[in-house]
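*Asks:* have a look at this fold, sequence not included:
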């Protein structure tokens, strides 16, 4: 039998390791995922075990319920087997809210590093940008419109999470930091084909039907980088830091992040000199989330790291251009301006 290359498939579904589910549970989740992805609201949507750490009883709000993906191989072209040692890829931002391996929460870890306290007040989805109007509005009207924007989900921009030192809430100056959680998109085959396959009958873990891959370019340079370009300069002027939470797979696809202050004697000095602080998490074998790395850096270094590309040399570019022009297989790319 011809060997088949591993493909990315479901790692965690509605907060559960797909390999730990029974055949009937996988079928049941397939049926739920199809309905949820189709926009149907139903009481059967499972509780999100990660978001529920903050909002008790919170239901999964991601269509299809896929929390993370990973490479899955196959011995026979049908049944899937996990590829050992390969990175798990986070595709839902709520996934980052799992309690860490030592019992701490993501936000307590961040707060200990950024605010020197373990129990911050956590604020979700705070509006950061507003649309500029051609007409003048009084403050009351402006506040009313901002509230409408929040309620309607039509904000021009927002900060995912803000961690606040509760002791400063009544003070003239709040002590806080901003937190952005960045999951990865994927490109290629839609997950609906997987949902349908599992929904059709009770089954073991299946070899993925669709071919897909994590899309770092869409998630990093195209989405996260512009957000940092807008938010970091403003917050830097306010004397506030921006934290970005990513997983190990995302981190591995970036260029190197340069320390904001290489000569720093301690983390306090690193933090004081940083614009952006990257908190990187990873998955243990049992898919429990764990600490991986903290990097204190600048906005400029973050831009460079997210780009993860560099220009070819003039020689390399010229040689590649000659190959395209001289190739017999590139007629659809090489033309004459006139006969």
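*Replies:* Done, it's in. All values reported here derive from a predicted model rather than from experimental measurement.

*Asks:* from now on I want contacts and neighbour counts done on CA atoms only, so please keep to that.
*Replies:* Fine.

*Asks:* now the residue nearest in space to the middle of the chain: how far from residue 251?
*Replies:* In the chain, the C-alpha nearest the mean C-alpha coordinate belongs to residue 183, at 1.0 Å (CA atoms, centre = their mean). Counting by CA to CA, to the nearest Å, the separation of residue 183 from residue 251 is 11 Å.

*Asks:* ok, now residue 128?
*Replies:* Distance of residue 128 to residue 251, given as CA to CA: 26 Å.

*Asks:* of those two, who's got more company?
*Replies:* Taking other CA atoms under 10 Å, residue 128 and residue 251 do not tie; residue 251 has more neighbours (21 against 13).

*Asks:* let's bring in a second model and compare:
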């Protein structure tokens, strides 16, 4: 069992001391097709180069959206959903989406564009990549590790409860993405894909599924498999879940109610305290 939360730093397992891994740590490089060759997460000058953490009995959480770009398999899966076979396509990153009034609805992570023999747009689809927020200060163990990676790879780090914050990631990012961007794309009759790590997806309510040809949204679920030969983690497609827009949106935005009797008991306790104070 690991005594600290770090799994991958600057694209490599923290116990990988190959020349390539050490070069990436030394120069703060990103091997997963970032916009530039360097890691730019959190701060450009002092990037937080943590790609993946572990929590709760070695479960993994991908904490950087760029980590999903390994080998670009996320684009291939999305294109299979968006377009009929045989079409030529390309992709663009960070395309601004606007609502009817011209206000920004945010940037789409990837827009895949199919084009014809004359170079004209034939079709397009939008792909959003959802990593997870971290609860707790991950920068402290990261900086301690980076001060001497070989000596600190087996560090014991007990300060703070560092873990993925799936609830905030869903409420603050995933749900707004589906609601706002997905709503515009649905009105246009265009498809949307959402990339998630398997442990993030497992925290969502069970989504009502439809056949691929009936779907507005495809949820592309990925995991990380450790390769014993390369001694590195490989992004692997686990499953694709196909849904319609409205049922999926309703499912992820409708909370499961707790026990009302417990809530009433809490109110009664507060009421008893207040009445006792008034009598006193």
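*Replies:* Thanks, I have it. Since we're looking at a predicted model, the values are computed, not measured.

*Asks:* mind checking the TM-score on these two?
*Replies:* Put the two chains on top of each other and the TM-score (TM-score structural alignment, normalised by the length of the second structure) is 0.79; 262 aligned residues with a CA RMSD of 3.3 Å.

*Asks:* where does the residue nearest to the centre of the first structure land in three-state SS?
*Replies:* Assigned state for residue 183 of the first structure: coil (three-state reduction, DSSP: H, G, I helix; E, B strand; the rest coil).

*Asks:* ok, residue 170 of the first structure next?
*Replies:* The assignment at residue 170 of the first structure comes out as coil when based on three-state DSSP.

*Asks:* alignment lookup: it to the second structure.
*Replies:* Following TM-score structural alignment, the counterpart assigned to residue 170 of the first structure within the second structure is residue 119.

*Asks:* quick check: closest non-adjacent residue to residue 23 of the second structure.
*Replies:* Nearest residue to residue 23 of the second structure in three dimensions, chain neighbours excluded: residue 29, at 7.9 Å (CA to CA, 6 or more residues apart in numbering).

*Asks:* which residues does the one you found contact?
*Replies:* When contacts are counted by CA atoms under 8 Å, 6 or more residues apart in numbering, residue 29 of the second structure touches 10, 23, 37-39.

*Asks:* so where do the helices sit in the stretch 51-200 of the second structure?
*Replies:* 73-82, 139-147, 149-152, 166-169, 175-176, 182-188, 198-201 (DSSP state H, counting those that start in this stretch).

*Asks:* quick one: buried residues of the last one?
*Replies:* The neighbour-count criterion (16 or more other CA atoms under 10 Å) identifies 198-201 as the buried residues of helix 198-201 of the second structure.

*Asks:* and for the helix or strand following that helix, what are the contacting residues?
*Replies:* Towards the C-terminus, the helix or strand next in line after helix 198-201 of the second structure, according to DSSP states H and E, is strand 217-227. Strand 217-227 of the second structure is contacted by residues 60, 74, 77, 81, 191-198, 201, 232-245 when judged by CA under 8 Å, 6+ apart.

*Asks:* buried members of those residues into PyMOL, please.
*Replies:* Only the buried members of the contacts of strand 217-227 of the second structure end up in this PyMOL selection, burial being decided by 16+ other CA under 10 Å:
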select buried, resi 60+74+81+191+192+193+194+195+196+197+198+201+232+233+235+236+237+240+241+242+243+244+245
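
*Asks:* which of the contacts of strand 217-227 of the second structure fall within strands?
*Replies:* Judged by DSSP state E, the contacts of strand 217-227 of the second structure include 60, 192-197, 232-243 as members of strands.

*Asks:* between the two ends of stretch 201-216 of the first structure, what distance do you get?
*Replies:* According to CA to CA, stretch 201-216 of the first structure extends 34 Å from its N-terminal end residue to its C-terminal end residue.

*Asks:* go through it and flag the buried ones.
*Replies:* Within stretch 201-216 of the first structure, the residues that qualify as buried are 202-210, 212-214, 216, counting by 16+ other CA under 10 Å.

*Asks:* contacts for it?
*Replies:* Residues external to stretch 201-216 of the first structure that are found in contact with it (CA under 8 Å, 6+ apart): 7-9, 18-19, 22-27, 72-74, 77-81, 89, 184-191, 193-194, 198, 250, 253.
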